[in-house]
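Student: 3D model of this:
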Amino acid sequence: MIIIKLIGGLGNQMFQYSLGRCLSEKLNCDLKLDINSYSNQCGLTPRNYELGVFKIKECFADVEEINHLKNKKRSFFQKLFGIKKIYYFSENSFSFDNEVLNLTENAYLEGYWQSEKYFKRIEKILKTEFVLKNEMPKSNKEFLEQIKCTNSVSLHVRRGDYISDPIINEVHGVCGLGYYRKAVNYIAEKVDNPHFFVFSDDKEWVKNNLLTKFPTIFVNCNHNDSGHLDMMLISNCKHHICANSSFSWWGAWLGKNDNKIVIAPQKWFNNCNRETKDLIPNSWIKL
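Tutor: Below is the predicted model of the structure:
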């Protein structure tokens, strides 16, 4: 059995699930989700379990199963003969750690695991599971039709808690208008007649500040509690401009266009000490 601890918002949960799903597929064992972190929260940005909207393999770990793996110790004989069975595996850094993919036993995993290298081998499986259980609302379908019939480019602006929460702001910061201008210009050089579809948790700000000379549609049919619908709309766009956000990362990664152009910010964190070379797929453009 693999138990993966879920923390953070939708994008983070998708990274965590994807690693657990990859290991469960490799080891031919059950995957269970630990969602206890959502019971006791503090801070300005409370989160909820959000993966239930997708057609994933959803099974929750109980307290007994969690404690069994988190607290399990190596026996005297395992230590004597040098048998290194790992039952609790915690992410040590932001860089890809191949060791976790070499697990051969039941394990409890805790971390963010933000690299496609953890689950690239099951890409096709994930793209069949990260689809909506329920039909899109009519308001979303109207935008979807426009997305499908144009050279659509998703443009995601993350503000919200990146602005309002001082701790989160110190870690992440926000992508400036200069980044978005460069990204729009890059797309315009590569794509004929691009149509930009803007997604943001600060709709008024983007309307007042994000101006282009190209057709631009501000997607306003969803609220913060239905972000998964925005993500699905993003995934249907032909090309993508990401914010420094796991949310737009997943929207772009799930993109259905085999020839998609994906632009991501070179600076993902305010703290330059965090190594992000494994976060952005090699085929994406960093600006």
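
Student: okay, CA-based contacts and neighbour counts for the rest of this
Tutor: Fine.

Student: who are the contact partners of V153?
Tutor: Contact partners of V153, counting by C-alpha atoms under 8 Å, 6 or more residues apart in numbering, are 194-197, 237-241.

Student: relative to V63, how far out is it?
Tutor: Distance from V153 to V63, counting by C-alpha to C-alpha, to the nearest Å: 44 Å.

Student: who wins for neighbours among the contacts of V153?
Tutor: Tallying neighbours with other C-alpha atoms under 10 Å puts H240 at the head of those, with 31 neighbours.

Student: contacts only, for that residue.
Tutor: 153-155, 234, 252, 260-263.

Student: just the buried ones out of those residues, please.
Tutor: 153-155, 234, 252, 260-263 (16 or more other C-alpha atoms under 10 Å).

Student: for comparison, sequence B:
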Amino acid sequence: MRKKAIVVVKGGLGNQLFQYCLANHLKKNNLSVKIDTSFFNINDFDSKNTFRYLSFTPRELGFKKASKFSIIIFNFLRKINKLSIKFLTFEYFKGYNHVNLKFKDFNLFDGYWQNKFLLDESKDFLIECLSNNDSFRKNIALNDPKFNTLVHVRRDDYIGMSEELTISYYKESISKMNTLVKDFQYDVFTDDKTWVKNNDVFSEAKNIFDQENFENDPILTFINMIKYKNFILANSTFSLLASYLKEDIDSKIITPTPWFRNIEHPGFLYNDWIAVENR
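Tutor: Below you'll find the model as predicted:
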């Protein structure tokens, strides 16, 4: 019997793309993969989570959506997994790591899968899928990006987790980038425009953009992010993916390390990227 898998897709655009990357990895390993998008059912939404919109349907990225019945079956198998059932096996996976996993007959993947090994494996898959959008395809192909440097500031749900990046991170990052980039100019993309405007470290920003500037559309925001050549990342897969997909040999990318202060995370630091301490 071909092994079966359900991958839970949840969170914002960056998280969704990593989860689809995992689904593609599993498909390449000959698992029968379906996608659970029930996180986005507004009637069933858990108010403890930050509400997000589903940016890509399973069909758009080459997958089938898991039926309600199959989701019920997999969750039932998870509950009885501790029992000794000889005629089938089940495994529940979560976290960030996707390597050396031992698959069973039925496999439920409910994690974020954020690691640079999966990202490197999936770059062509991501570009192919995103290129279904004409604007993305046009801007990812530009050899000379239109704008200089993007600074990403994410706060929103991170404040409650005490994982928002501090002023010291941005002060050091902007100072470093100023020495590395000729005719340095930058725009800020943020979910907290008021906070950015109230902090002098961003006083020389040419533009400060939030969701409303891009019709509250994550895909439109992402497309505008890949118009830049250099990036000062937040600890967010949103700006991470934009920088990773767009960078060229001359790009300068600054990333926080550690990725999170209070949550164990593998982080993203490539050899030619520049680390600034997240303290």
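
Student: superposed, what's their TM-score?
Tutor: For this chain pair, the superposition-based TM-score is 0.78 by TM-score structural alignment, normalised by the length of the second structure; 258 aligned residues with a C-alpha RMSD of 3.1 Å.

Student: OK, contacts around W113 of the first structure?
Tutor: 15-16, 19, 91, 94, 96.

Student: that one matches what in the second structure?
Tutor: In the second structure, W113 of the first structure lines up with W113, judged by TM-score structural alignment.

Student: helices of the second structure, start to end?
Tutor: Ranges of helices in the second structure, per DSSP state H, are 13-28, 68-79, 116-130, 134-140, 156-161, 167-180, 193-197, 218-225, 237-246.

Student: for W259 of the second structure, find the nearest of the ones you listed.
Tutor: helix 237-246 (10.5 Å; C-alpha to C-alpha).

Student: average gap between the closest one and the first structure?
Tutor: In this overlay with the first structure, the average offset of helix 237-246 of the second structure from its partner residues is 2.0 Å by mean C-alpha distance after the TM-score superposition for the first structure.

Student: what span of the first structure is that helix aligned with?
Tutor: Helix 237-246 of the second structure maps onto residues 246-255 of the first structure, going by TM-score structural alignment.

Student: possible to save the buried ones among the contacts of H240 of the first structure as a markdown table with distance to V184 of the first structure?
Tutor: Output for those, formatted as a markdown table (distance: C-alpha to C-alpha, whole Å):
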| residue | distance to V184 of the first structure |
| --- | --- |
| V153 | 9 |
| S154 | 10 |
| L155 | 9 |
| I234 | 16 |
| A252 | 16 |
| K260 | 14 |
| I261 | 12 |
| V262 | 11 |
| I263 | 9 |
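
Student: tell me the one of the residues you listed nearest L210 of the first structure?
Tutor: Using C-alpha to C-alpha, those come closest to L210 of the first structure at L155, 10.2 Å.

Student: the closest one matches what in the second structure?
Tutor: Using TM-score structural alignment, L155 of the first structure sits opposite V151 in the second structure.

Student: likewise E50 of the first structure?
Tutor: So E50 of the first structure corresponds to S55, using TM-score structural alignment.

Student: nearest spatial neighbour of that match, chain-adjacent residues omitted?
Tutor: L13 (6.1 Å; C-alpha to C-alpha, 6 or more residues apart in numbering).

Student: what about that neighbour, how many residues nearby?
Tutor: 21.

Student: trace it over to the first structure, please.
Tutor: Using TM-score structural alignment, L13 of the second structure pairs with L10 in the first structure.

Student: name the residues of stretch 237-251 of the second structure that are buried.
Tutor: Applying 16+ other C-alpha under 10 Å to stretch 237-251 of the second structure flags 237-244, 246-247, 251 as buried.

Student: and what of stretch 48-64 of the first structure?
Tutor: 48-51, 54-56, 61.

Student: same check on stretch 187-197 of the second structure?
Tutor: Buried residues in stretch 187-197 of the second structure (16+ other C-alpha under 10 Å): 187-193, 196.

Student: how about stretch 262-278 of the first structure?
Tutor: For stretch 262-278 of the first structure, by 16+ other C-alpha under 10 Å, it's 262-265, 267-269, 276, 278.

Student: and that stretch, end to end?
Tutor: 16 Å.

Student: touching it from outside, list them.
Tutor: 94-96, 114-117, 170-173, 175, 179, 183, 239-244, 252, 280, 283-287.

Student: among these, which ones are buried?
Tutor: 94-96, 114-117, 172-173, 175, 179, 183, 239-244, 252, 280, 285.

Student: can you tell me how far the residue of the second structure most remote from its centre is from F93 of the second structure?
Tutor: In the second structure, the residue that sits farthest from the middle, by C-alpha atoms, centre = their mean, is K86; the gap is 38.1 Å. For K86 of the second structure, the distance to F93 of the second structure (C-alpha to C-alpha) stands at 20 Å.

Student: against F40 of the second structure, how distant is the aligned residue in the second structure for E275 of the first structure?
Tutor: Aligned by TM-score structural alignment, E275 of the first structure pairs with E264 of the second structure. Distance, E264 of the second structure to F40 of the second structure, using C-alpha to C-alpha: 26 Å.

Student: which of the buried residues of stretch 48-64 of the first structure sits closest to N71 of the first structure?
Tutor: Nearest to N71 of the first structure among the buried residues of stretch 48-64 of the first structure, with distances taken as C-alpha to C-alpha, is A61, at 14.8 Å.

Student: alignment lookup: the closest one to the second structure.
Tutor: By TM-score structural alignment, A61 of the first structure lines up with A66.

Student: isn't that match right up against S32?
Tutor: No: between A66 of the second structure and S32 there is no contact under C-alpha atoms under 8 Å: 11.1 Å.
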